[in-house]
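Participant: sequence first, predicted model second:
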Amino acid sequence: MKSPIPDYLDEVVQSTADDRSGRLADYIPPLAAVEPNVGALALSTVDGTVYAVGDADLEFTIQSISKPFVYAVALAQHGIDKVLERVGVEPSGEAFHELSLESGTGRPLNPMINAGALTTHQMVGEPGITEDKRNAQVLDALSRFAGRELEVDEEIYEAEVSSAHRNHAIAYMLRSHENITGDPRAVVRGYVRQCAVRVTVCDLALMAATLAHGGVQPVTGERVIPHAVARQVLSVMTTCGMYDAAGDWLSTIGIPAKSGVSGGIIGSLPGQVGVATVSPRLDDHGTSVRGVKMFRKLSHDMGMHLMEVPAPARSMLTGDDGHAWRYELQGSINFVGMERVIRTIDEDPPEHNRIVIDLTRVHEIRKVGRRMLHEAIRRLVLEGREVEVHDPDGLLSEPGPIEVGEDPSTQEPVRVDVTGE
């Protein structure tokens, strides 16, 4: 059976394709010249399965999406208390490039605005580290989050660093408060260089999934950062990651997130998935217009809002009972649980033509789990399989035949038998 998940993700991308609102980041000449109508979406589970649709091979620069990951490196190297002495964790309510510091302390309000990101960049490495070595450490860390060796786009770097006047002003302001030491111009060069690292949506989805997985990279299995650091980063992303739109984002979408002016957005849903989108037209907050719409649809359809807390996903048992191939689901069936069921069927097709899906040990089926289960059953039936569902608690419906969709070739309803056994 072919998994329906890529089809759904493609539907999400296509549902936003006609939106031509927003504008390119025209203050960076190479970004002003990109194709404005591209769009892509990638989703990575915490066990390393990546689904990607749209222009998923497109490379673009990471920009401000680098901020939470470099913040994580500083936290891992120096500890939360030391970093908090230099950078706060309060939402600014201001644009990302605002020239402002916390009243009374002189700290940047949080590490997601440029003032905080410049400070955390300089905290990477031991005292006295050279500019080149610090830049190498930052690039190596971003590569470990992505699970592959990343590179800097030198053209973008040169274009950005030559016009980084506002960041230079912020850096000199930070130097005057001794939040950074040494040459402010070197700090700006390093920060702009971390923003110019090239990635794809698949890279970003895996980086986001590393945070969602408590700091363990899903594909390589490497613990990139401690669990406590991942929790701290996700907390700050939740309240500060979307700048002066953070409250609206949290209330409507509810996924810890970070955006960048090249059009990328990442979201990390703890314990579940990492998500990334790209589309270069930006709104007034500097965030991708289509990306916001894609995340909103995902959150609504998939029940991914952070405050909609699912019960822990549990195991699934499979086996041959002599008459049919049986899938015994257990616990709460949400997106993550059904994704594993679908992937198992897709990668290891049942040996019998007759299939029994047993819900006896399931105590809850969430909306997204029900939709995914119906679609999986529909596709199995269209393959010619005989499917029966055992649902003693009536989680799907009362006993008897139920419709799980439509046969696209005949437009006839697809039905399966549900028993109360």
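Facilitator: Okay, I see it.

Participant: CA atoms for contacts and neighbours, from now on please.
Facilitator: Fine.

Participant: okay, strands next: where are they in the stretch 151-300 of the chain?
Facilitator: Counting by DSSP state E, counting those that start in this stretch, the segments of the stretch 151-300 of the chain that form strands are 198-199, 257-259, 264-269, 273-278.

Participant: what helices and strands are in contact with the last one?
Facilitator: In terms of contacts (3 or more Cα pairs under 8 Å, 6 or more residues apart in numbering; DSSP states H and E), strand 273-278 is packed against strand 40-45, helix 201-212, strand 264-269, helix 289-302.

Participant: any idea of the angle that strand forms with helix 201-212?
Facilitator: 150 degrees (axes from the mean of the first three to the mean of the last three Cα atoms, to 10 degrees).

Participant: between strand 273-278 and helix 289-302, how big is the angle?
Facilitator: Going by the same axes, to 10 degrees, strand 273-278 makes 150 degrees with helix 289-302.

Participant: hmm, who's touching strand 273-278?
Facilitator: Residues from elsewhere that reach strand 273-278, judged by Cα atoms under 8 Å, 6 or more residues apart in numbering: 38-46, 201-202, 204-212, 262-268, 288, 291, 294.

Participant: put this next to the first one:
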Amino acid sequence: MKTPVADYLAHVLKQCKQNDQGALADYIPELASADPNKLALALSTIDGTSYATGDKDTEFTIQSMSKPFAYALALKHLGLESVLKKVGVEPSGEAFNQISLDAKNKIPKNPMINSGAITTHSLIHAEAGADRAETLRVFLSELAGRELEFDEQVYRSELETAFRNLSIGYMLRTVGVLDEDPVAIVHGYIKQCAIKVTVKDLAQMAGVLANGGVQAKTGKRLLSRVVVRQVLSVMMTCGMYDAAGDWLTTVGIPAKSGVAGGIIGVLPGQIGIAVFSPKLDEHGNSVRGIEIMERLSNDMGLHLMEGTPSAQTIVQRRYVVAETDGNNQTVVYELRGVLQFTESEMLLRILEDEPEGDTRIILDLTNISLLHDVGARMLFEGVNRLIEDGHTAVILDAEGILTEAQCKGRKTSVVTEPLDRYLEKQLKI
């Protein structure tokens, strides 16, 4: 059986491709020449499994999506108390490039706007004379699981039009937030934004945050849970600039955008998501990217405020019941916990290992405590694909966990009696 997750992502991309609104970031010459039709989507689960569709191998510059990771690196080396003396955590309600400081503390309001990000760049730990942007590139490469590079053309292009960021740098130096040459700091920040990534890279990076700072494929802890919590908190309230409130209510996951057209989203304990489409809205966020994230949040039940706990595993056990004539087998999957997107994706991957044949497969929901709509849809899709492979597949729902709406048009795949009674009727035992 082939998991339907990849097909679903491709479907979402196809639906959102029709949206032609927005404009390229024309204030940066290199970004103004980007292909506006590029579109890609990727997600990474907390166990390191990745899915990607569309222009998934297209490289683009990370831009402001570097900000949360630079913030994480500063927190990792200096600690929260020291960083808070230089950069606050309050939403600004202003454009990302606003030339302003917190009225009371005379420091940038948060690390996601440019004044805060330039300050954060100055806090990245580097040896004397070392390149802070290079330090961040090495860190991002470790998060992504491959060696990332700078886009020198975009870097030089942004330097040519960096007057506003230089103004911010001089302001920060004037009030004592920056202790070094503001030109060097601003140039380093611009270089940091010119690191090239794909949506697959970004999803892996977001996946590390979703996994509490641990890179699933290696098992290596790259960030502490305390640092991850701080970064995600600031992303939640400040990551989408002056559209943060609208984002919180409609999408509801910590996120960060970049003016090259990327957006990353992190649902703690579940998944990291990345989208890419270069046309931006008036806030500097990808138009198609926002639509895709809204659709994923609604379809997959990702809104953080739903507060649904996630499980590390969904299959409590798998066992075989043989018929007395020995010709066929019945396989029972005993499921436990909650069934939302993360657990459903995990279950479908497990079901992929079932070879084609005429096995009777029972998905037992008796110990499921909560079944989200997306979990039900994916569960029924899994049943359909098992049937296509030649199996007889049913969902056993003796406790009535499935709602009428979730079962609509699919009741023939649902058994409502206890497992032992069903087995007595169907099998010669």
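Facilitator: Perfect, thanks for sending it. All values derive from a computational prediction rather than experimental measurement.

Participant: between the strands of the stretch 151-300 of the first structure, which one is nearest to residue 20 of the first structure?
Facilitator: strand 273-278 (14.1 Å; Cα to Cα).

Participant: what's the mean distance for that closest one versus the second structure?
Facilitator: Following the fit onto the second structure, the mean deviation recorded for strand 273-278 of the first structure is 0.3 Å by mean Cα distance after the TM-score superposition for the first structure.

Participant: that strand vs strand 264-269, what angle?
Facilitator: Using the same axes, to 10 degrees: strand 273-278 of the first structure against strand 264-269 is 170 degrees.

Participant: which part of the second structure matches strand 273-278 of the first structure?
Facilitator: Using TM-score structural alignment, strand 273-278 of the first structure lines up with residues 271-276 of the second structure.

Participant: same question for stretch 326-334 of the first structure.
Facilitator: Using TM-score structural alignment, stretch 326-334 of the first structure pairs with 332-340 in the second structure.

Participant: in that stretch, what counts as buried?
Facilitator: By neighbour count on 16 or more other Cα atoms under 10 Å, the buried set for stretch 332-340 of the second structure is 332, 333, 334, 335, 336, 337, 338, 339, 340.

Participant: the last one - nearest residue in space that isn't next to it in sequence?
Facilitator: Nearest residue to residue 340 of the second structure, sequence neighbours excluded (Cα to Cα, 6 or more residues apart in numbering): residue 375, at 4.4 Å.

Participant: for the one you found, give me its contacts.
Facilitator: Listed by Cα under 8 Å, 6+ apart, the contact set of residue 375 of the second structure reads 339, 340, 341, 343, 344.

Participant: again, only this time at 10 Å
Facilitator: Contacts for residue 375 of the second structure (Cα atoms under 10 Å, 6 or more residues apart in numbering) come out as 299-301, 338-345, 347, 381, 406.

Participant: can you check residue 233 of the second structure too?
Facilitator: 89, 227, 239, 253, 254, 255.

Participant: which non-adjacent residue is nearest the fifth one?
Facilitator: What sits nearest to residue 254 of the second structure in space, not counting adjacent residues and going by Cα to Cα, 6+ apart, is residue 236, at 4.0 Å.

Participant: could you do the first one as well?
Facilitator: Of all residues beyond its chain neighbours, the one nearest residue 89 of the second structure is residue 110 (4.5 Å), with distances taken as Cα to Cα, 6+ apart.

Participant: residue 26 of the second structure: neighbouring residues, count only.
Facilitator: 12 (other Cα atoms under 10 Å).

Participant: could you look up the SS state of it?
Facilitator: The three-state assignment at residue 26 of the second structure reads coil, by DSSP: H, G, I helix; E, B strand; the rest coil.

Participant: for the stretch 301-429 of the second structure, which segments count as helices?
Facilitator: 341-351, 373-388, 404-407, 419-426 (DSSP state H, counting those that start in this stretch).

Participant: output those in CSV; the columns should cover distance to residue 141 of the second structure.
Facilitator: Output for these, formatted as CSV (distance: least, Cα to Cα, whole Å):
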stretch, distance to residue 141 of the second structure
helix 341-351, 26
helix 373-388, 33
helix 404-407, 42
helix 419-426, 49
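
Participant: against residue 142 of the second structure, how distant is the corresponding residue of the second structure for residue 249 of the first structure?
Facilitator: Matched by TM-score structural alignment, residue 249 of the first structure corresponds to residue 247 in the second structure. With distances taken as Cα to Cα, to the nearest Å, residue 247 of the second structure is found 29 Å from residue 142 of the second structure.
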